[in-house]
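Visitor: what follows is a protein structure lacking sequence information:
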């Protein structure tokens, strides 16, 4: 019996103290290679078009002087998060993106690499970001503190935004599902319709949050150039 509502997110499949739930993150690595041996289907063509659109958008955000390969990192991050968001919507599959363990591992190295690259190669440019243009001299020390704090919390906001959005929808689905046995037949029909609508919303959230994570990472990268 579930003693805590958040226990639905706990890793529960363990062998020799190793949590096998996290293997759900790598299911895509098993499935995707087989697609190269099949003729391109409508789904492949649709996915390729999505990647081309993302490539054009990320190139615009990064600037025209960047090479094509620079968008590969952000497209890969988008694909990984999108796959894990969707795989978590299936019953009895562990949602890895609802844990800060995964989202921080994605956000923190990205932000840290951007900061190290920026401060080593574009030191003056990084200092200029700490004081916005047109700031009165008397406010400059305060703006440096504010900009420094806002810069340092970026990996946390990236990770928490993704985790919180994935947890919120799953908790609503769990709460609605737990009320089912105590409802009448008519209310169960309404409950099922509500869960179907919430599931559609969760699919939209899965796409939007992966897109937001990738776009914000791209914007943080463009600031160091």
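Guide: Thanks, I have the structure now. The shown structure was predicted, so the numbers you read here are calculated from the model rather than taken from an experiment. Numbering: from 1, shown residues only.
Visitor: use CA for all of it now, contacts and neighbours both
Guide: Will do.
Visitor: which stretches in this protein count as strands?
Guide: Here the chain has its strands, by DSSP state E, at 14-15, 18-19.
Visitor: columns mean neighbour count on top of these, output as TSV?
Guide: Compiled in TSV, the strands of the chain are given as follows (neighbours: other C-alpha atoms under 10 Å):
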stretch	mean neighbour count
strand 14-15	9
strand 18-19	12
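Visitor: distance of residue 59 relative to residue 40?
Guide: Distance, residue 59 to residue 40, using C-alpha to C-alpha, to the nearest Å: 26 Å.
Visitor: ok, second structure coming up, stack it against the first:
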């Protein structure tokens, strides 16, 4: 019996007080040997094409001498998209729907960007606080607004990802719980709508991973 609707997102499975649901975050490591030791397949070629496309796009945003940073953001995208898709499977814990997971990704990364930017590119960081062409009277207000928007960036990244993953799962759960009280015709319609929602959630899983990685790349590009 669930205490509330949001209890479907709580990590409750445990052995010796060790939560097992969070282990789903590391299940993607089991697939890494497959890409290195198996013969090329359509799925592996598709994945390498996605990685190459992301690398070229991130390289445009960060500059030609940013190979190490593009690897970091591609890894971030891979981790998030893997956890988002795992959450669509039955009885698999969706770690990306928790702020603990999303904040653990966004906050340290944003903090590292700020430390690197303010210590190595101080003038550029001050320049970002006042947009070009701002009247002198509005400059103090723009500094306050830009400072606040900069501070809330890790929170917006984390909340955007977690909220989008929770919303789809809640909708699927709400519709699924009405199944026992419907007629056969309505159940068929419900199954069809659940399949459409599952396809939509698959698209959301990819889009939100891409948005998280691209916004992180844009934040990193501002410190140069």
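Guide: Alright, I've got the coordinates. The structure presented is a predicted model; accordingly, all values stated were derived computationally and were not measured.
Visitor: before we move on, the earlier item: more neighbours, residue 59 and residue 40 of structure 1?
Guide: residue 59 (20 against 11; other C-alpha atoms under 10 Å).
Visitor: grab the nearest non-local neighbour of the more buried one.
Guide: Nearest residue to residue 59 of structure 1, sequence neighbours excluded (C-alpha to C-alpha, 6 or more residues apart in numbering): residue 71, at 6.6 Å.
Visitor: what about the one you found, how many neighbours?
Guide: Count around residue 71 of structure 1 with other C-alpha under 10 Å applied: 19.
Visitor: again, but for residue 109 of structure 1
Guide: 12.
Visitor: and residue 219 of structure 2, what is it in contact with?
Guide: 110, 113 (C-alpha atoms under 8 Å, 6 or more residues apart in numbering).
Visitor: how about it, what's its partner in structure 1?
Guide: Superposed on structure 1 with TM-score structural alignment, residue 219 of structure 2 falls opposite residue 220.
Visitor: ok, now which ones touch residue 62 of structure 2?
Guide: 70, 217-218, 220-221.
Visitor: tell me where structure 1 has helices.
Guide: With DSSP state H as the criterion, structure 1 has helices at 27-31, 42-62, 70-87, 100-121, 123-129, 140-152, 154-178, 185-223.
Visitor: about what we covered before: okay, the strands of structure 1 in JSON lines with distance to residue 136 of structure 1 next?
Guide: Below are these laid out as JSON lines (distance: least, C-alpha to C-alpha, whole Å):
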{"stretch": "strand 14-15", "distance to residue 136 of structure 1": "58"}
{"stretch": "strand 18-19", "distance to residue 136 of structure 1": "54"}
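Visitor: for residue 32 of structure 1, find the nearest of those.
Guide: strand 18-19 (23.5 Å; C-alpha to C-alpha).
Visitor: run through the neighbouring helices and strands of that closest one.
Guide: For strand 18-19 of structure 1, not one helix or strand is in contact under the criterion 3 or more C-alpha pairs under 8 Å, 6 or more residues apart in numbering; DSSP states H and E.
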